[in-house]
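# The sequence and its predicted three-dimensional model are supplied below.
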Amino acid sequence: MNDAAADGIESVRRIVRVRGRVQGVGFRMDAASAASRLGVGGTVRNLLDGTVEADVEGPPEAVESMIEHLRKGPSSARVDGIDVRREAPRGADSFRVTG
């Protein structure tokens, strides 16, 4: 059980696919920094089709703040759009950069 669930706070999970100029511009590191600041868990990775996928989990307000951050990304990126999918929480309590 993660800390949010232990504290009686609902946890939500969203899979966010980010399209645009988002690879090779520091997007994943920027996302990891934002996740740490916002207190969400999950992962962020580059996909073969040129998009970035973030799997974000935590308290609803923190996850929504993370999604808003991903809509913009770092100043070196150009986000053309995002797709958000709801998933069942898995209990992620740390955030890491993968692939």
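It's in. Numbering: from 1, shown residues only.

# switch to C-alpha atoms for all contacts and neighbour counts from now on
OK.

# would you list every one of the strands in this structure?
12-21, 41-46, 52-58, 78-87, 95-97 (DSSP state E).

# Let me know which of these is tucked in deepest.
strand 52-58 (a mean of 26; mean count of other Cα atoms under 10 Å).

# Contacts made by that one with the rest, please.
Defining contact as Cα atoms under 8 Å, 6 or more residues apart in numbering, one finds that strand 52-58 is touched by 4, 10-19, 22-23, 28, 39-47, 63, 66, 89-93.

# Off-centre distance for that strand?
3 Å (Cα atoms, centre = their mean, to the nearest Å).

# Please apply the same query to stretch 17-31.
11 Å.

# so what's the residue nearest to Ser76 when sequence neighbours are not counted up against?
Leaving aside its sequence neighbours, Ser76 sits nearest to Val25 (Cα to Cα, 6 or more residues apart in numbering; 5.6 Å). With contact taken as Cα under 8 Å, 6+ apart, Val25 is in contact with 74, 76-77.

# take a look at this one as well, against the first:
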Amino acid sequence: MKEVRILRQVNVIVSGRVQGVGFRVFTQQLAVENEIVGWVRNLDDGSVEIEAQGHDMMMEKFLKQLNKGPSFFAKVKNMEVTEKEVTHSFQKFDIK
């Protein structure tokens, strides 16, 4: 039986100690490793926003790793994941 690959798009707001600790670069590396496309950017309130698109199994892995954070210095306190309708296909994963 062939594996069904469902394309997902999510918006993620990550809060905690996530700016100035390499979180955006970490997110981009995770995205590339997990075949996720989209973007990541810092928000004015100190949180980080991610728009990510990828196949279901890879997205789950990406979100779990994201929740751990990149290093001792980063601390993810909360991750708000919102499922979105897949509207268009991103070409790569960008840091904004």
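Structure's in. What do you need? Values in this document were obtained by computation on a predicted structure and should not be read as measured data.

# Report the TM-score for the pair.
Remark: TM-score between the superposed chains equals 0.89 [TM-score structural alignment, normalised by the length of the second structure]; 91 aligned residues with a Cα RMSD of 1.2 Å.

# Just put the contacts of Val25 of the first structure in a markdown table and tack on distance to Val52 of the first structure and neighbour count.
A markdown table is the format used below for the contacts of Val25 of the first structure (distance: Cα to Cα, whole Å; neighbours: other Cα atoms under 10 Å):
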| residue | distance to Val52 of the first structure | neighbour count |
| --- | --- | --- |
| Pro74 | 13 | 18 |
| Ser76 | 14 | 13 |
| Ala77 | 11 | 16 |
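
# circling back to that earlier point, do you know which of the strands of the first structure lies nearest Ala34 of the first structure?
strand 95-97 (9.9 Å; Cα to Cα).

# Would you check the span in the second structure matched by the closest one?
Mapping strand 95-97 of the first structure onto the second structure (TM-score structural alignment) gives residues 93-95.

# Check how far that stretch sits from its aligned residues in the first structure, on average.
On superposition with the first structure, the mean distance recorded for stretch 93-95 of the second structure (mean Cα distance after the TM-score superposition for the first structure) is 0.5 Å.

# Now for Leu38 of the first structure: which residues touch it?
62, 65-66.

# dump the residue contacts of His55 of the second structure.
Applying Cα under 8 Å, 6+ apart, the residues near His55 of the second structure are 5-8, 36.

# and with 6 Å instead?
5-8 (Cα atoms under 6 Å, 6 or more residues apart in numbering).

# Then Trp39 of the second structure?
Taking Cα under 6 Å, 6+ apart, one finds 50-51, 93-95 in contact with Trp39 of the second structure.

# Kindly recompute the last result at 10 Å.
11, 24, 27-28, 31, 49-53, 90, 92-96 (Cα atoms under 10 Å, 6 or more residues apart in numbering).

# Likewise for Glu35 of the second structure?
So Glu35 of the second structure contacts 29, 53-55, 58-59, 62, 92-93 (Cα under 10 Å, 6+ apart).

# can you tell me which helix in the second structure is longest?
Ranked by residue count, the top helix of the second structure under DSSP state H comes out as helix 56-68.
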